[in-house]
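Enquirer: only geometry, no sequence info:
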């Protein structure tokens, strides 16, 4: 390897290490960053109006979820009407309780820039719901007014609120059709090329991320036995608990192993008795 190639390899390794450290630091700090920026948005953009409206229900709740796979965030709002009545049954007063929350996608938001922009976007939705009273046109002109305010006030921090989250989601697994090059992206290894085909042209798929290691290990004899026996026992005993099924399979494996040991022992004994030269032998 030349000096230049060595330097390139070192630089690439250092970048990977730096990216890994940055992700770890973000994971530790992201909850505090999100809460702090939400409070700042409310104070600067709506003069604390959202916190005031949601105070009786515990304020605006922030939560991180693994269930959002294709969008970075979601704003949730509900207005509860509370009526009080006089002793004669007439209505005395009406008040409203605002339930507001923002969900943030664990699998999509992977850096601070994206986090701040997602919170700003969802904050504008809540402002649109709770202050402007718009519930049937989430990205209409009123939303755009709130978006412009946020972008103008926090533009120096990279905030630009648009009508949608235009992020490239970093999926952990990717498969590609061997014929039409259609890609299938997932957060988990939920596609099996041996069983699944391209939905567009029905041709085989190949995994491209991460690239499978060559010469994948075959299942061991024990794994094959367990899989087959689990299937058989479940078919024979559909109402039997999983724990009991596993115990029975383990017993079958133990019995099989014991039988194998006996067979080996008998074979060795025969060899000892017969002798290598065909003569009888004994040991004391």
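Expert: Sure, I can see it. Remember, it's a predicted structure, so these values are computed and weren't measured experimentally. Residues are numbered from 1 along each chain as shown.
Enquirer: Every contact and neighbour count from this point should use C-alpha atoms.
Expert: Will do.
Enquirer: So which residues of this structure form helices?
Expert: Listed in chain order, the helices of the chain (DSSP state H) span residues 3-45, 49-54, 112-130, 141-154, 221-236, 242-274.
Enquirer: Tell me which of those lies nearest to residue 197.
Expert: helix 221-236 (24.2 Å; Cα to Cα).
Enquirer: Would you mind getting the angle between that closest one and helix 242-274?
Expert: Helix 221-236 runs at 130 degrees relative to helix 242-274, counting by axes from the mean of the first three to the mean of the last three Cα atoms, to 10 degrees.
Enquirer: Summarise which helices and strands helix 221-236 is packed against.
Expert: Contact analysis of helix 221-236 by 3 or more Cα pairs under 8 Å, 6 or more residues apart in numbering; DSSP states H and E lists helix 242-274 as its packing neighbours.
Enquirer: sorry, back to before: mean neighbour count for the helices of the chain - can I get that in a markdown table?
Expert: Shown next, in a markdown table, are those (neighbours: other Cα atoms under 10 Å):
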| stretch | mean neighbour count |
| --- | --- |
| helix 3-45 | 13 |
| helix 49-54 | 18 |
| helix 112-130 | 23 |
| helix 141-154 | 18 |
| helix 221-236 | 13 |
| helix 242-274 | 13 |
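Enquirer: Can you lay out those as a markdown table showing distance to residue 160?
Expert: A markdown table is the format used below for those (distance: least, Cα to Cα, whole Å):
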| stretch | distance to residue 160 |
| --- | --- |
| helix 3-45 | 13 |
| helix 49-54 | 21 |
| helix 112-130 | 7 |
| helix 141-154 | 5 |
| helix 221-236 | 53 |
| helix 242-274 | 52 |
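Enquirer: another structure for you, compare them:
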């Protein structure tokens, strides 16, 4: 039986693919796919693998695809009897998924997790209250920190477009020098 890692599964811990090849005789097969993103610890990997092996057993041994039905429950109970030191095999996982990137709503403090930095905070808002989303970054101890623009970065963000139009044909470096001078004179006031 083949067991592979799947980079695309973002919330599902594992999946058992079953099928059959027809030839001289019908041959059943099962393949297990595990999520790289969700199975990120030895315990999660073990529990997910046992769960998916129960699905594979129902098909390979009994020729039945019954989801989490009576045959699946039979193999789940058998695994608990054989290995009582392991947690019981459950129907669904309740894993807290560890996202690389976290966004937080400024209004309601709702958190949204992403595996990539794909959320454009200029275009998307909080689904709960339509508040502005802010990217949180992780410190070395994995606690999220709010990323706020420093005053100069905020000034550049606000004024770059108009300054670029004002200095048509000038290089990015020239535009930044002008913005730097404008910011310095504004700061002195």
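Expert: Noted; the coordinates are in hand. Keep in mind that this is a model prediction, so the values were computed, not measured.
Enquirer: Superposing both, give me the TM-score.
Expert: The TM-score (TM-score structural alignment, normalised by the length of the second structure) is 0.71; 156 aligned residues with a Cα RMSD of 2.9 Å.
Enquirer: Which one of the helices of the first structure lies nearest to residue 184 of the first structure?
Expert: Here helix 112-130 is closest among the helices of the first structure (Cα to Cα), at 23.6 Å.
Enquirer: so where's the longest strand in the first structure?
Expert: strand 91-105 (DSSP state E).
Enquirer: Would you mind listing the outside residues contacting that one?
Expert: By Cα atoms under 8 Å, 6 or more residues apart in numbering, the surrounding residues in contact with strand 91-105 of the first structure are 53-54, 56-57, 59-69, 71-86, 118-119, 122-123, 126, 130.
Enquirer: Out of those residues, which sit inside strands?
Expert: 61-65, 73-85.
Enquirer: What subset of the residues you listed is buried?
Expert: Neighbour counting by 16 or more other Cα atoms under 10 Å classes 62, 64, 73-75, 77 among these as buried.
Enquirer: how about those residues, which pair is most distant?
Expert: Longest span within those, Cα to Cα: 64 and 77, 16.5 Å.
Enquirer: nearest residue to the residue nearest in space to the middle of the first structure other than its sequence neighbours?
Expert: Closest residue to the average C-alpha location of the first structure: residue 66 at 4.5 Å, with Cα atoms, centre = their mean. Nearest residue to residue 66 of the first structure in three dimensions, chain neighbours excluded: residue 106, at 5.4 Å (Cα to Cα, 6 or more residues apart in numbering).
Enquirer: same deal with residue 82 of the first structure?
Expert: residue 95 (5.3 Å).
Enquirer: Mind putting the buried ones among the ones in strands among the contacts of strand 91-105 of the first structure into JSON lines with distance to residue 163 of the first structure?
Expert: Listed next are these as JSON lines, based on distance: Cα to Cα, whole Å:
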{"residue": "62", "distance to residue 163 of the first structure": "21"}
{"residue": "64", "distance to residue 163 of the first structure": "22"}
{"residue": "73", "distance to residue 163 of the first structure": "13"}
{"residue": "74", "distance to residue 163 of the first structure": "13"}
{"residue": "75", "distance to residue 163 of the first structure": "13"}
{"residue": "77", "distance to residue 163 of the first structure": "18"}
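Enquirer: Just give me the closest of those residues to residue 15 of the first structure.
Expert: Closest to residue 15 of the first structure, out of all of these and judged by Cα to Cα, is residue 64, at 27.8 Å.
Enquirer: Relative to residue 9 of the first structure, how far out is that closest one?
Expert: Using Cα to Cα, to the nearest Å, residue 64 of the first structure is found at 36 Å from residue 9 of the first structure.
Enquirer: do residue 122 of the first structure as well
Expert: Taken as Cα to Cα, the span from residue 122 of the first structure to residue 9 of the first structure is 41 Å.
Enquirer: ok, now residue 132 of the first structure?
Expert: Distance from residue 132 of the first structure to residue 9 of the first structure, counting by Cα to Cα: 55 Å.
Enquirer: ok, now residue 124 of the first structure?
Expert: With Cα to Cα as the criterion, residue 124 of the first structure and residue 9 of the first structure are 45 Å apart.
Enquirer: and what of residue 109 of the first structure?
Expert: In terms of Cα to Cα, residue 109 of the first structure sits 29 Å off from residue 9 of the first structure.
Enquirer: Identify the residue nearest the corresponding residue of the first structure for residue 20 of the second structure in space, chain neighbours excluded?
Expert: Here residue 20 of the second structure is matched to residue 79 in the first structure, going by TM-score structural alignment. Nearest non-adjacent residue to residue 79 of the first structure, counting by Cα to Cα, 6+ apart: residue 98, 4.7 Å away.
Enquirer: What about that neighbour, how many residues nearby?
Expert: 23 (other Cα atoms under 10 Å).
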